[in-house]
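In: Based on what follows, work out the 3D shape:
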Amino acid sequence: MGSQLEMAMEGLIKVFHSYSSKEGDKYKLSKSELKSLLQGELGDIMCASKDPLVAEKIMADLDENRDGEVDFQEFVVLVAALTVACNEFFVERLNN
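Out: This next block holds a predicted model:
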């Protein structure tokens, strides 16, 4: 068994590919695959947003090369940004 960080990295890779392999290019997330991933894996965060177009906005932000799909590198940008935001939230709560 690997370290916690190695297991987290493996988990990220597995989650990405479990959604990306459902349609089209198996190495990229289509808009519907990204929406499914966001709802299935980040449901609490998605529910906190009252914006019904949040998935579309995330897709537009992540799709740097504007090919209509999100590759693994673009996906990792989302995970990193959410992780930073969550860390800042928890640090604030711990200091109050």
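In: Going by C-alpha atoms from here, please, whenever you check contacts or count neighbours.
Out: Fine.
In: helix/strand/coil for residue 25?
Out: coil (DSSP: H, G, I helix; E, B strand; the rest coil).
In: What about it, how many residues nearby?
Out: 12 (other C-alpha atoms under 10 Å).
In: if I look at it, how far off is residue 16?
Out: 13 Å (C-alpha to C-alpha, to the nearest Å).
In: One more sequence to fold, the one below, so I can look at both together:
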Amino acid sequence: MTTPSKTEVAMQNLMDVFYQYAKGEKYTLTRSQMKKLVEIELTQLTKKKGNIEAFDRMMKDLDFDGDGEVNFEEFVSFIASIMLTCNEIYVQKREQMKK
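Out: Predicted structure coming up:
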């Protein structure tokens, strides 16, 4: 058996995290499950806790189909948007280091 690549491991980790929190038959994240995931798994990005309005806006933006829950597709979209923002910061820091 071959060793999985870093990308394959990252993909498996994201799926594991989603399904760890997506309890129930529908495999979706309720508001409280998503909040718990964000608080535990994204601690470096969510140092300011207690901002309920921002969380509510995020949940509304994530819920593309309007069912009040976050499915796997919506979760992946959320992770991608966070990664894009983090990448912008990463590139800016690299550019500053070159100067």
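In: helices or strands up against the strand or helix carrying residue 80 of the second structure?
Out: Secondary structure from DSSP states H and E places residue 80 of the second structure in helix 72-98. With contacts taken as 3 or more C-alpha pairs under 8 Å, 6 or more residues apart in numbering; DSSP states H and E, helix 72-98 of the second structure sits against helix 52-62.
In: Quick one: average offset of the helix it packs on versus the first structure, please.
Out: Following the fit onto the first structure, the mean deviation recorded for helix 52-62 of the second structure is 1.5 Å by mean C-alpha distance after the TM-score superposition for the first structure.
In: Report the distance from that helix to the chain centre.
Out: Distance, stretch centre to chain centre, for helix 52-62 of the second structure: 13 Å (C-alpha atoms, centre = their mean, to the nearest Å).
In: What are the contacting residues of it?
Out: Helix 52-62 of the second structure is contacted from outside by 31, 35, 66, 68, 70, 74-75, 77-78, using C-alpha atoms under 8 Å, 6 or more residues apart in numbering.
In: what's the angle between it and helix 72-98?
Out: 110 degrees (axes from the mean of the first three to the mean of the last three C-alpha atoms, to 10 degrees).
In: Buried residues in helix 52-62 of the second structure, which are they?
Out: 55, 59-60, 62 (16 or more other C-alpha atoms under 10 Å).
In: And for stretch 8-25 of the first structure?
Out: 12, 16-17, 19-20.
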